[in-house]
Every structure is written in structure tokens, then in C-alpha cells.
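A.B. asks: Pasting the sequence and the predicted coordinates here, then a few questions.
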Amino acid sequence: MTAPTLQQVTSCLSDYDPDALPVRDAQRIIGNFVTPVAEVEQLTLLDALGRVLADDIISPISVPAHDNSAMDGYALRAADLDPAAPTTLAVIATVYAGRPSDAVPAAGQCVRIMTGGVMPAGCDCVIPQEHVASISDESITIDAGVIRSGDNRRFAGEDLMAGSAALKAGRTIRPADLGLLASLGIASVPVRRRLRVAFFSTGDELRSIGQPLDAGCVYDSNRYTLFGMLSRLGCEVIDMGIVRDDPQALEDALRSACARADAIVTSGGVSVGAADYTRDIMAKMGDVTFWKIGMRPGRPLAFGRIAADGESAFLFGLPGNPVAVMVSFYFFARAALLRMMGTEAPQLLLKVRSAAAIRKKPGRTEYQRGILTCGADGEQEVRITGSQGSGILRSMVEANCMVVLHDEQGNVAAGDLVEVLLFEGLV
């Protein structure tokens, strides 16, 4: 099946204007354009943490395999209990986890049982040892109304039935998933190949750490934030350093990235003031569009797919300002890269009250750095970190969330509810 072109994807949008594109439209276009990597590999459980499942995992067994006890106590039949007075039952056997017993209690009898022990035939509940009124080696006495049928009994297959999907394709494997798979006796799972992402910064003014900082130059911080954000996604990261403002250097870098990566993330060189050759080279190499997004910070964005020497890669050209590159990554590139990995970005937005008024003009989406705390009444509230300039990276360090103010939204009054994107699990 032939992949769609950007023109085909954007034709589905009414009033498409690359010079005034709403955030939600840009996100929809990117999501509809990228495709997951196709290659699959089989990994042992200990190597599969953080990887994306390529197929459903079907349980070969039921969990638990038998009805069993959820407590250390005594297995019995609730019908034997007197609802109005204490009941004494004879103890005829002891059942341990992993050692089923053939004992079948008759009327007026019970079995001592340990957590995980298989329920004896006819028994329908377990009374915890600490709830028994009196205990001897031969019998127990239970007060009226202490236990009911079904209490403290785990049913066969109540966790998972044989033949059902234990885990669905597209799931990123977490520690609990490893335990579940191990409980099913599954030693290895099919996962998507790790996504390869190349990234580099552009600009003659950039210097790497350790180099002299000449007049008018700055150290390249974007290289490190991009490395961190990509690493947190679980990508195979290809650091291509700094590319100077030179047409041949840029083309060489993009060709090299195409040969090595599934996606390319660049920072800088896509704003209005960028040299014309940036657009020319990217357009020459593939299907790329340049957008002016209705957002702050991070208005300029390039996106598409480029090809060289028979290889292709999706391209995300992010702005150069330190905060703008992070915001653009989180709200555009991150979800697309996760989709390429075979999964979907988790929903991390929640609504909380604003601790103070926030100025906002309708017509664009704003992302403001925020600090989420508990107010005096115990309810969550958020306040912005102060100056929101796109070059103030320290504001991202101080923040623990991003306040998302949508394009149709205007000024926010103190106490109004606003959406926030939590950084925990994201950064």
C-alpha cells in the first residue's frame, strides 16, 4: 500500500493554511502521516522492559489455575455455619500452597489452609485465622456472622482465562507486565524493533561543551535536551552534533541521517529568518512542508519525509530557542515518534485551578511553564514560573508541568480551571 503524501493528508482539512495552522490540525496531520516501523524481534522477558509489543500475548493457562485461598485460615462451607450462634467445626487436614490435598470435609468439618492453597472440594469460603473465636488442634469455633459464602476465595481464571489476551499489541512493557508474563510461563515476546532517531543542531553560533565561547556564540543546550527526551522514549539515539550554516553541510547531514535512522529531529534553521537553502534542500530531498503554528512558544515547524540513496526518514524540524524546541518536541514530535514505535502517547493532561490570573489572547495555543502544588485547602493548583520567554531554559527546570491554554481560550482568572501536562513520566 502506497504511503500518503502530505498534500493528500492536508487535503482532508478545510481552510488549510501552512502560515496559520492551529495546533490540533498540525498534530492531526503528523499523526496521519507517520507509520510504525515494521520489523519485529523476539526478546527474552529481561530484555523486553520498555519495548512495544508487536502482537497480542494469548494466555496459555488460566490464572489462577484452581480455586485457592486468599488468606491463611480455614476453608469451610458457609452452609454449615449457624447464623444465630457460634459454630464449632472439626479440623480434618492442612492444605499448603503447591501441595493440594484429597481431603473432602463433610458436614461440620473444615480444613486448615494456607494462602494460595487449593480449595478442597465442597468448600466455598475461607475464614482468616485471626477472625476465628477459638482454635485447638482438633477444632475451631466461629462466631455468628463473621464469614459469608465466597469470602477470601480466589476463583480459577479470575485473573486471566486461558485463551484470552494477557497483553495487547501496542503496549509498552512495564515491570508488572514482566511479572504477568512470567506467571504464564512465557519466556520471550515479540516486540517492535527499537526506533532509530538521528538528531542535530544547526547554527554557526553554536559551540559544544569544552570549546571556547567566542563573542556572540552560545553553548548548544538543545543537543542535550533532545538527547534526554529521545532517550526517555526508549529510542536508539544517533547524536550527529552541530551542523554549521552551510548548504552542503546540511545536505550531507540529512543524507547521512537518512541512511542511519527512521526519523530525524533538527533544532534551528526553520524560522522566518533562516537561510533560503534550508527549505530548498529539504524540499529537494523529499516531501516536506514548513508551518507557522498558532502557538507560543515554538511557532516555526518543518515536517515531512525525506529520502536519499534509497532510504527515507521522517523529518521534524524544530525551532532553535531552548524552550521552544522542548515544547515543540513534546506536543508534536513525541506523539509521532511513539506512533512510529507502534504505540500511542498516554494522556497526561488533567484540570486544576489556577492560583493566579494568567493573561492570554484568543487565537493561538499557549504553553506556559507551571508549578503544580496543593493549596491551603488541599486541592491542587498551578501557578506559572514567571517570565515565559522561549529562551529561558531555567523556567523549564523549575517547572513540574506545562499549562496548556488552547487557541479559543482568553484570559484566565484566579480559581479558573486550566489544563496542565504533568512532566512526571514525560521529562
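C.D. replies: Thanks, I have it. Residues are numbered from 1 along each chain as shown.
A.B. asks: When you work out contacts or count neighbours from here on, use the C-alpha atoms and nothing else.
C.D. replies: Will do.
A.B. asks: And the strands in the stretch 201-350 of the chain?
C.D. replies: 206-207, 218-219, 236-243, 263-267, 286-292, 295-296, 300-308, 311-318, 349-354 (DSSP state E, counting those that start in this stretch).
A.B. asks: quick one, which of those strands is nearest to R174?
C.D. replies: strand 236-243 (18.5 Å; C-alpha to C-alpha).
A.B. asks: just checking, what packs against that closest one?
C.D. replies: Packed against strand 236-243, as judged by 3 or more C-alpha pairs under 8 Å, 6 or more residues apart in numbering; DSSP states H and E, are the following elements: strand 196-202, helix 222-233, helix 247-260.
A.B. asks: Can you lay out the strands of the stretch 201-350 of the chain as JSON lines showing distance to Q409 and mean neighbour count?
C.D. replies: Below are the strands of the stretch 201-350 of the chain laid out as JSON lines (distance: least, C-alpha to C-alpha, whole Å; neighbours: other C-alpha atoms under 10 Å):
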{"stretch": "strand 206-207", "distance to Q409": "37", "mean neighbour count": "20"}
{"stretch": "strand 218-219", "distance to Q409": "36", "mean neighbour count": "16"}
{"stretch": "strand 236-243", "distance to Q409": "37", "mean neighbour count": "18"}
{"stretch": "strand 263-267", "distance to Q409": "29", "mean neighbour count": "25"}
{"stretch": "strand 286-292", "distance to Q409": "19", "mean neighbour count": "19"}
{"stretch": "strand 295-296", "distance to Q409": "12", "mean neighbour count": "20"}
{"stretch": "strand 300-308", "distance to Q409": "21", "mean neighbour count": "22"}
{"stretch": "strand 311-318", "distance to Q409": "25", "mean neighbour count": "25"}
{"stretch": "strand 349-354", "distance to Q409": "14", "mean neighbour count": "18"}
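A.B. asks: and the comparison structure, right after this:
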Amino acid sequence: MSSAAPRTTGQDHLWSVDEHLEDILATVRPLEPIELQLLDAQGCVLVDDVTVPVSLPPFDNSSMDGYAVRVADVAGASEEFPAVLEVVGDVAAGQAELLQVGPGQAARIMTGAPLPPGAEAVVPVEWTDGGLGAGPVTGMRARSLAPEGAEGQVHVYRPAEARAHVRAKGSDVKAGDRALEAGTVLGPPQIALLAAIGRGTVRVRPRPRVVVMSTGSELVQPDEELRNGQIYDSNSFALTAAARDAGAIAYRVGAVADDAETLRSAIEDQLVRADLMVTTGGVSVGAYDVVKEALESVADEDEAGSGIDFRKLAMQPGKPQGFGSIGPDHTPLLALPGNPVSSYVSFEVFVRPAIRTLMGLDDVHRPRTTATLTADKALTSPKGRRQFLRGTYAEGTVTPVGGAGSHLVAALAHADALIVVPEDVETVEPGTAVEVVLLG
């Protein structure tokens, strides 16, 4: 899950974004593979290549309801001069024993049924009289064939080329082909393919279990009454949703009051179901920042190698950060700042890559691109800090949304990108090319 605690340095050291992220990704390790039933493996990452044991489809079969015929017997057929064939029986989907279609014969065949020996093509029922001797089947009559088991003749009014309306054996995938590569995230289409080739279980890395906990005595839950000095807890909802969006199984813990013993107890209780813990709030230098106190007390009782390092990063928003591991299993913990935008940006920059690393993915980062800045005025950024501004991206351009304040939740709700302003840039003029992290 994780290795030893992260490196530490002097209290006044200002970490770069890249240094902090590198430390996280060097500490977090992919989860151990397990064998899961197909539906339980949804959203998980495949560990091994999967080879096709049997071709799909496994036999030549009909793509239409109709009649299996020999090409020569329907050559030149028309409505004026139909081919009249003897119906030798029915071929249904799943039928094991097949009829033999000889010269001048046809077999009623259902969609998905195996092409019987001797037949070379399938003529749709709409090209026939349906075995009823009443002209081409149209309208509602096109939806049904002659009564099951009825024998007799069928009139065919159009010719058919060889293999017409026949799905060839192996036309989807052939035995021995690689169905899925290791590293594939299993979604509904991939699970369908695994089931189609007969795989009931698959070896995957499980989805990480992420516990999200917000801290602060001022926080109350949505739908509760706000009293003077209180605010609603949005961070735990935002980060839990973000963790699920990243591929994790996420558990939200209600806001914990600013009491070190209460917080410590809550953290210890949650460790049993956590592959990664995320806290938000209480990591700056204020007098009431009890997260530090609680985490340090948890680490003091843990095995050697555990511990949380609280840092100052050269970024805006999100300067205060904490990272390390706690508990007997050295569970990784990321402590994020409490301002909503700081919290969310920190998640995207640091927590999401950690979750994707636990999943065993090679590419753990959001896609990035270059876009032209469209704005009414130049953007400003503090010297020496990497700034992440909210924006909307469209057709190679990006427009800032809201200001730089780390409390502007409404602006965040309308953003689908982060505009990245490097540490050595203090002003970005409209029309300038900027780096953009795509959130959608």
C-alpha cells in the first residue's frame, strides 16, 4: 500500500508542487491484485493480458430472421419469377442438431442461429412470402415467420450473394487473439467481452477505499439550520465525489469538531476501511489547527516509519499541505487545506494521482493541453508560486471563471479546467498560450 514515511526537511523549507507530488507518488504503491467476479471488477484495472479462448462468434450464424439457402437456388429470383424452395424445417438459436440444406431446399432460420450445412446465405423473411404463399412479407407480417414446425414451400423474390446476412465465425475476435491488455480499466463493454469469451472471474487491482474527513467546529451538515458563525460542510461532499470520479470507493465521514482527541479517535476508527485517508482543514498555522496535533499523536503510537509531514508549498491556492502514513499498515494520508477551492485544487493535483497510482494505472494525471487565454484583462500571479486558476475550456481557448480567492465555490462549479501559471510568471496577457488541466 505504502512504503516508509516521506522525506522531511526544515520547517521553513518551501516545497515545490513537483517535489510534493513526487514524494507522494514515490510513497504510494499499487494495491495487491485479487481475483473478482466480473460485476465486482467494474472500475478495476486489469492485471494480466486476457487471451481469447474461443472465437466470437464461435460458429457461422444468421444476422436476420429468414431462410438459409443455397446461392444457386435463388439466382435470378424476382417478384415476377420467384424461386420456389422446399422448406425442410427450422433452425433456432441454441439448436445443436442442424438440418442439411440440399439443392432446391431452404431452412427457416432465426437471428443468431447457426448456418446449417449446405446453406451459403440467408435471405431475410421480408424477401419471401414467409412460407405462406401470399407474396412478399411486408408490414406487421414481416415480424413473424410461418408457424413453428410448419413445412411446405417458400417463395423467394430476390437473389442473395454468398455469405449474405451471415456473421462469420471469428468475425469479432479469433481464438488466440488478445482480448484486453493489462492496465485496462474495466467498464461495461470490457465486462461484456470477458463474459462473451467465457471468463467468469478476472484478476484485477481493486478499487482503492478512500475515507474523506472534514474538520472544523464551524461546519454543519446540509439541511441543518445555520447558526451564527457556522457554514455548511461542502468539502467532504466535493472530495468524496472527486474520489469516486477518480475510480475509488469513497466513504464520507461527517465533519469532526476541532478537538484533537475526537479527531484522533475518528481517524483510528476509519483506518480499518481505508487504503487512503484524506482530511481537509486544520493544516495551516492557526492556533486551532488540531489536525496536526491529532495526526502527530496517532503517529507517535504507530510503528517506526509512520508519520505526517506538514509542509508549505509554492502554490496558490493550497500552500499548506500534509502528507505521510499512519496506522499499522502505514495507510497513506493526505491532509488538505480547508478553503473549498484550495481543497479541490489540492485534490486534483495530489490526491487524484495517488488514487490512480493505488489502482495500478500508468497514466495517473488529468489530460493537459495548451490553450489561448481569453480575458478582459491580464492575469496576475504571485512571484515564486505556481497558480491554479479556474477556467472554462472550448475549442483551444480558455476563459477564467471567478477570481483567485480560495473560497469561491460558485466559480468552481462552472469551471471545467485549471489554468496553470508557472512560478516564474507574474503576468499573463490575453492572447497568450497557457497550460490547461482538463477536468471534464
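C.D. replies: It's in. Everything quoted here is computed from the prediction, not taken from an experiment.
A.B. asks: so which of the helices and strands packed on strand 236-243 of the first structure is the most packed in?
C.D. replies: Mean neighbour count (mean count of other C-alpha atoms under 10 Å) peaks for strand 196-202 among those, with a mean of 24.
A.B. asks: Give me the contact list for it.
C.D. replies: 220, 222-223, 226, 230, 235-245, 257, 260-269 (C-alpha atoms under 8 Å, 6 or more residues apart in numbering).
A.B. asks: on that earlier part again, what's the closest of the helices and strands packed on strand 236-243 of the first structure to G117 of the first structure?
C.D. replies: Going by C-alpha to C-alpha, the one of these nearest G117 of the first structure is helix 222-233, 41.8 Å.
A.B. asks: the inter-axis angle of the closest one versus strand 236-243?
C.D. replies: Interaxial angle, helix 222-233 of the first structure versus strand 236-243 (axes from the mean of the first three to the mean of the last three C-alpha atoms, to 10 degrees): 170 degrees.
A.B. asks: how distant is helix 222-233 of the first structure from the center of its chain?
C.D. replies: 16 Å (C-alpha atoms, centre = their mean, to the nearest Å).
A.B. asks: ditto for stretch 99-116 of the first structure
C.D. replies: That offset, for stretch 99-116 of the first structure, works out to 45 Å (C-alpha atoms, centre = their mean).
A.B. asks: now for it, what's the gap between its first and last residues?
C.D. replies: Start and end residues of stretch 99-116 of the first structure are separated by 10 Å (C-alpha to C-alpha, to the nearest Å).
A.B. asks: Please apply the same query to stretch 167-177 of the second structure.
C.D. replies: 18 Å.
A.B. asks: and what of stretch 107-116 of the second structure?
C.D. replies: Stretch 107-116 of the second structure end-to-end distance (C-alpha to C-alpha) = 8 Å.
A.B. asks: now stretch 269-286 of the second structure
C.D. replies: Stretch 269-286 of the second structure: ends 26 Å apart by C-alpha to C-alpha.
A.B. asks: what about E35 of the second structure, neighbour count?
C.D. replies: E35 of the second structure: 14 surrounding residues under other C-alpha atoms under 10 Å.
A.B. asks: What are the boundaries of the helices in the first structure?
C.D. replies: For the first structure, helices defined by DSSP state H occupy the ranges 6-10, 23-33, 45-48, 175-183, 222-233, 247-260, 276-285, 322-328, 334-340, 394-398.
A.B. asks: Spatially central residue for the first structure, please.
C.D. replies: P346 (4.5 Å; C-alpha atoms, centre = their mean).
A.B. asks: picking up where we left off before, adding distance to L49 of the first structure, write the helices and strands packed on strand 236-243 of the first structure out as a markdown table.
C.D. replies: Shown next, in a markdown table, are these (distance: least, C-alpha to C-alpha, whole Å):
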| stretch | distance to L49 of the first structure |
| --- | --- |
| strand 196-202 | 17 |
| helix 222-233 | 12 |
| helix 247-260 | 24 |
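A.B. asks: For L46 of the first structure, find the nearest of those.
C.D. replies: The nearest among those, by C-alpha to C-alpha, is helix 222-233 at 18.3 Å.
A.B. asks: and the closest one, what does it pack onto?
C.D. replies: strand 196-202, strand 236-243, helix 322-328.
A.B. asks: Please produce a markdown table containing those, extended by distance to T278 of the first structure.
C.D. replies: Formatted as a markdown table, these follow (distance: least, C-alpha to C-alpha, whole Å):
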| stretch | distance to T278 of the first structure |
| --- | --- |
| strand 196-202 | 10 |
| strand 236-243 | 12 |
| helix 322-328 | 17 |
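A.B. asks: out of these, which comes closest to L421 of the first structure?
C.D. replies: Comparing those by C-alpha to C-alpha, helix 322-328 comes nearest, at 11.1 Å.
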